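>>> no FASTA, just this:
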């Protein structure tokens, strides 16, 4: 309920929709990796896109099915995404499920970090894991992929061998190394232009798109107080 209030009872919907229209048009397919309670699913659907929502937490999968399960243009998979298919251990933060994670490094980085003192991972479950390549095989090639998986972003992109038009991945200032690894994976796939959004602003930080080296330097000097955001990567044919 706390997550639903945070992500749905606000006035940012129009700003979110306008922002994502730069990446999606009616009829396009989008992947939402780490859907949580599905606010991005809602935005993509308002644009008119088809959506694959992927989320490993059972309570959140039930929420997604309650919200979107009757929509024929939304598919929901109860799984985590990573570099390999199989099984994985998902560490749960029951008080703040937004930051549940497969990454032990993320939990270690959060320990004693300023602003993260109240976060506690107090449970764990085994979950199915799949790859982006497997999802593409089952559901088709998306035009855009959103990735928000709490320190596991580079692993998710590592399971992709066929680049889509554009993708985004979350970064945090407590794990800038993960952001750099995700940038390296994007470069491997041929992405050449990058931009960033801080927090939930839906406004690009840079007036022009940067190359991987430049966005990496920007990330390196970003102050800890910035906390988190998303880096966007796109191909140029």
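The structure has been received and is ready for your questions. The structure presented is a predicted model; accordingly, all values stated were derived computationally and were not measured.
>>> please count neighbours and contacts with C-alpha atoms only from this point.
OK.
>>> longest single helix anywhere in this protein?
helix 176-189 (DSSP state H).
>>> buried stuff in that helix?
176-187, 189 (16 or more other Cα atoms under 10 Å).
>>> same deal with stretch 130-150?
Result for stretch 130-150 [16+ other Cα under 10 Å]: buried residues 130-133, 135, 141-150.
>>> please enumerate residues in contact with that stretch?
23-24, 28-35, 52, 79-86, 99-103, 106, 153, 156-157, 159-162, 164-170 (Cα atoms under 8 Å, 6 or more residues apart in numbering).
>>> any of these buried? List them.
In the contacts of stretch 130-150, burial by neighbour count holds for 23-24, 28-35, 52, 79-85, 99-103, 106, 153, 156-157, 159-160, 164-170, counting by 16+ other Cα under 10 Å.
>>> comparison target below:
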């Protein structure tokens, strides 16, 4: 029963007209018609639908039941759905699942072990496990082409996803959690290894950049470290300055 309650909670929070409209406007400004995008951690498909409405060609990844089943039944047929996670290698992995709060289900052991003491996570329990298939971004690129944008929302596993990418893409976004700044620092460090990126955050589901300009990795780190641990999550966007 908890699994379906969690699913319905996510449906109310994320799959709603206001969220869809905000992200549709946002992605119309960020993407051009025909751009290829990867949605890693598609969840309810809000972003995938918004990107598709903005004219993008979308490849969406979601390993977690029942969300993958919901997407299989409801996504537009021109969105490619892959029922898998992304990581450093093609393998299988065990996901820790929270039945009542499935948005925080994670493949990252340290995240699950440390979250109980973090603000906003005290009520969350990871009460079951799910074996999931894992693919790499490099493998997806070999199959579908190089995307202009990769969106990553995988509850602490973001740097592992980027570990499966060997060359930069133009735009990347990764969820940030103020209670776990070290995870986003690791994402910034990995992106710096891949290329010369500039950064701009989006808070929550607002669908709008916080800054009027794109700023350095150091500026992004300083901003992140200045957030209260209890502050809300969001997405840190990274834009490549020069695509080799």
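Structure's in. What do you need? Nothing here was measured: the structure is a model prediction, and the numbers come from that model.
>>> superposed, what's their TM-score?
The TM-score (TM-score structural alignment, normalised by the length of structure 1) is 0.95; 235 aligned residues with a Cα RMSD of 1.3 Å.
>>> picking that back up, after the longest helix of structure 1 comes which helix or strand?
Counting by DSSP states H and E, the next helix or strand C-terminal to helix 176-189 of structure 1 is strand 193-198.
>>> quick one: list the elements packing against that following strand.
Helices and strands touching strand 193-198 of structure 1, by 3 or more Cα pairs under 8 Å, 6 or more residues apart in numbering; DSSP states H and E, are helix 212-221, strand 228-234.
>>> so which of the ones you listed is the most packed in?
Greatest average neighbour count among these goes to strand 228-234 (a mean of 22), per mean count of other Cα atoms under 10 Å.
>>> where does that strand end up in structure 2?
Aligned using TM-score structural alignment, strand 228-234 of structure 1 spans residues 233-239 in structure 2.
>>> quick one: neighbours of the residue in structure 2 that residue 172 of structure 1 lines up against, just the number.
In structure 2, the residue matched to residue 172 of structure 1 (TM-score structural alignment) is residue 177. When neighbours are counted by other Cα atoms under 10 Å, residue 177 of structure 2 registers 22.
>>> mean shift of the helix or strand containing residue 37 of structure 2 relative to structure 1?
Secondary structure assignment for residue 37 of structure 2, by DSSP H and E: strand 36-40. By mean Cα distance after the TM-score superposition for structure 1, the fitted strand 36-40 of structure 2 averages 0.6 Å away from its aligned residues in structure 1.
>>> show the subsequent helix or strand relative to that strand.
Scanning forward in sequence from strand 36-40 of structure 2 by DSSP H and E, the next helix or strand is helix 46-53.
>>> tilt between that following helix and strand 36-40?
With axes from the mean of the first three to the mean of the last three Cα atoms, to 10 degrees applied, the angle from helix 46-53 of structure 2 to strand 36-40 works out at 170 degrees.
>>> ok, residues contacting helix 46-53 of structure 2?
If you take Cα under 8 Å, 6+ apart as the criterion, helix 46-53 of structure 2 is touched by 14-15, 19-21, 23-24, 27-28, 31, 37, 39, 42, 57-58, 60, 75-76, 79.
>>> of those, keep whichever come out buried.
By 16+ other Cα under 10 Å, these give 14-15, 19-20, 23-24, 27-28, 31, 37, 39, 42, 57-58, 60, 75, 79 as buried.
>>> now, the residues you listed that are in helices?
The members of those that map onto helices under DSSP H are 14, 19-20, 23-24, 27-28.
>>> spatially central residue in structure 2, please.
Closest residue to the average C-alpha location of structure 2: residue 153 at 1.8 Å, with Cα atoms, centre = their mean.
>>> list the contacts for residue 71 of structure 2?
Shown in contact with residue 71 of structure 2 (Cα under 8 Å, 6+ apart): 44-45, 81.
>>> name the element it belongs to?
Using DSSP H and E, residue 71 of structure 2 maps to helix 67-74.
>>> for residue 124 of structure 2, same thing?
If you go by DSSP H and E, residue 124 of structure 2 is not part of any helix or strand.
>>> structure 1: which residue goes with that one?
Using TM-score structural alignment, the partner of residue 124 of structure 2 in structure 1 is residue 119.
>>> tally of neighbours for its match?
Neighbour count for residue 119 of structure 1, taken as other Cα under 10 Å: 16.
>>> that one reaches residue 93, doesn't it?
Yes - using Cα atoms under 8 Å, residue 119 of structure 1 is in contact with residue 93, at 7.4 Å.
>>> tell me how far the nearest residue to residue 166 of structure 1 once chain neighbours are set aside lies from residue 36 of structure 1.
The shortest distance from residue 166 of structure 1 to any non-neighbouring residue, by Cα to Cα, 6 or more residues apart in numbering, is to residue 234 (4.3 Å). According to Cα to Cα, to the nearest Å, residue 234 of structure 1 stands 24 Å off from residue 36 of structure 1.
>>> then residue 182 of structure 1?
From residue 182 of structure 1 across to residue 36 of structure 1, the span is 21 Å (Cα to Cα).
>>> check residue 200 of structure 1 too.
Residue 200 of structure 1 is 15 Å from residue 36 of structure 1, by Cα to Cα.
>>> among these two, which residue is more densely surrounded?
Legend: neighbour count by other Cα under 10 Å for residue 200 of structure 1 and residue 36, higher for residue 36 (28 against 11).
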